[in-house]
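Novice: okay, structure incoming, though there's no sequence with it:
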């Protein structure tokens, strides 16, 4: 299984508390997902993020095909980091780490995603042709939305 890595860094002009308040709420996932992906949370307990929390949702990531996805928050430390992992969904592996570090002017946010696709060589080809670029465009959208929400006020 070939594992890929995507890493992004962004600076937010807000306090660590305000940053954590936003990113620790699963309800804000929809805000950070491109509209054309039709992201809808199907089930979660309405609480702020905690280890063991399960979130299920549907989305249309490629070619308008609707998929079901379940993630679990495996670890979380308030104002510092959390990790979400796919339990069911399109990837053979999805492990997404979110780090938050206070800086003099706000917060440095780092995302590190390790992912793998099913289907061996066909999955590697799909990554090269479309998946990698789709993930990059999703993270670019997310970056721009975060800029709009936190840095352009």
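Specialist: Done, it's in. Only a predicted model underlies this, so the values are computations on that prediction, with no experimental measurement involved. Numbering: from 1, shown residues only.
Novice: C-alpha from now on. contacts and neighbour counts both.
Specialist: Will do.
Novice: in whichever helix in the chain runs longest, what counts as buried?
Specialist: Among the segments of the chain that qualify as a helix by DSSP state H, the longest is helix 132-146. Residues 132, 138-139, 141-143, 145-146 are the ones in helix 132-146 that count as buried (16 or more other Cα atoms under 10 Å).
Novice: what helices and strands are in contact with it?
Specialist: The contact analysis (3 or more Cα pairs under 8 Å, 6 or more residues apart in numbering; DSSP states H and E) places helix 132-146 against strand 4-12.
Novice: for comparison:
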């Protein structure tokens, strides 16, 4: 995640994360540095998990990750629901934030897929 300098700095910072566990991310978006702490609020391995912001830049943030088996692999689907801070003023920028989040999650998913494929190749 070089473009945003995003990295895990507290809580679970490597390996698998599980039910009730937390991770704090540090990143820079739109030129602003921030920290966001999320907790895993739902965990149904291997089908889905949900992380929700405890502290951070959003008024609310919920990210559901779903995993569906397909021939020869897995499809991962994300659903993000968020509210920008600053009430009505924040709602004006939600379309911009939504597009930015979509690109960010797509980039992260490419990274996750590549890491999973490397791990699977190591098992062969």
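Specialist: Great, that's in hand. What you are looking at is a predicted structure, and each value in this text was computed from that prediction instead of being measured.
Novice: next, the TM-score between them, please.
Specialist: The pair, once superposed, lands on a TM-score of 0.80 when counted by TM-score structural alignment, normalised by the length of the second structure; 117 aligned residues with a Cα RMSD of 2.2 Å.
Novice: on that earlier part again, on average, how far is the longest helix of the first structure from the matching bit in the second structure?
Specialist: By mean Cα distance after the TM-score superposition for the first structure, the fitted helix 132-146 of the first structure averages 2.6 Å away from its aligned residues in the second structure.
Novice: the inter-axis angle of that helix versus strand 4-12?
Specialist: Put simply, helix 132-146 of the first structure runs at 10 degrees to strand 4-12, going by axes from the mean of the first three to the mean of the last three Cα atoms, to 10 degrees.
Novice: now helix 132-146 of the first structure: how far from the chain's centre is it?
Specialist: Offset of helix 132-146 of the first structure from its chain centre (Cα atoms, centre = their mean, to the nearest Å): 10 Å.
Novice: same check on stretch 50-59 of the first structure?
Specialist: Taking the mean of its C-alpha atoms, stretch 50-59 of the first structure sits 12 Å from the chain's own mean (Cα atoms, centre = their mean).
Novice: got it, and stretch 45-52 of the first structure?
Specialist: Offset of stretch 45-52 of the first structure from its chain centre (Cα atoms, centre = their mean): 15 Å.
Novice: go on, stretch 110-121 of the first structure?
Specialist: Taking the mean of its C-alpha atoms, stretch 110-121 of the first structure sits 13 Å from the chain's own mean (Cα atoms, centre = their mean).
Novice: how about it, aligned to which bit of the second structure?
Specialist: With TM-score structural alignment applied, stretch 110-121 of the first structure matches the range 77-88 in the second structure.
Novice: now do the end-to-end distance for that stretch.
Specialist: End-to-end span of stretch 77-88 of the second structure (Cα to Cα, to the nearest Å): 30 Å.
Novice: can you tell me, leaving aside adjacent residues, what's nearest to the residue most central in space within the first structure?
Specialist: Most central in the first structure under Cα atoms, centre = their mean is residue 96, positioned 6.5 Å from the mean C-alpha point. Leaving aside its chain neighbours, residue 96 of the first structure sits nearest to residue 113 (4.4 Å; criterion: Cα to Cα, 6 or more residues apart in numbering).
Novice: so what corresponds to residue 30 of the second structure in the first structure?
Specialist: The alignment partner of residue 30 of the second structure in the first structure, by TM-score structural alignment, is residue 62.
Novice: which SSE is that match in?
Specialist: Assigned by DSSP states H and E, residue 62 of the first structure belongs to no helix or strand.
Novice: that one: what's it in contact with?
Specialist: Residue 62 of the first structure sits next to residue 37 when contact means Cα atoms under 8 Å, 6 or more residues apart in numbering.
Novice: go again using 10 Å as the cut-off
Specialist: Residue 62 of the first structure is in contact with 36-37, 130-131, 134, counting by Cα atoms under 10 Å, 6 or more residues apart in numbering.
Novice: same question, residue 99 of the first structure
Specialist: Contact analysis of residue 99 of the first structure by Cα under 10 Å, 6+ apart lists 9, 76-77, 79-83, 107-112.
Novice: go with 8 Å
Specialist: The contact partners of residue 99 of the first structure, taken as Cα under 8 Å, 6+ apart, are 80-82, 108-111.
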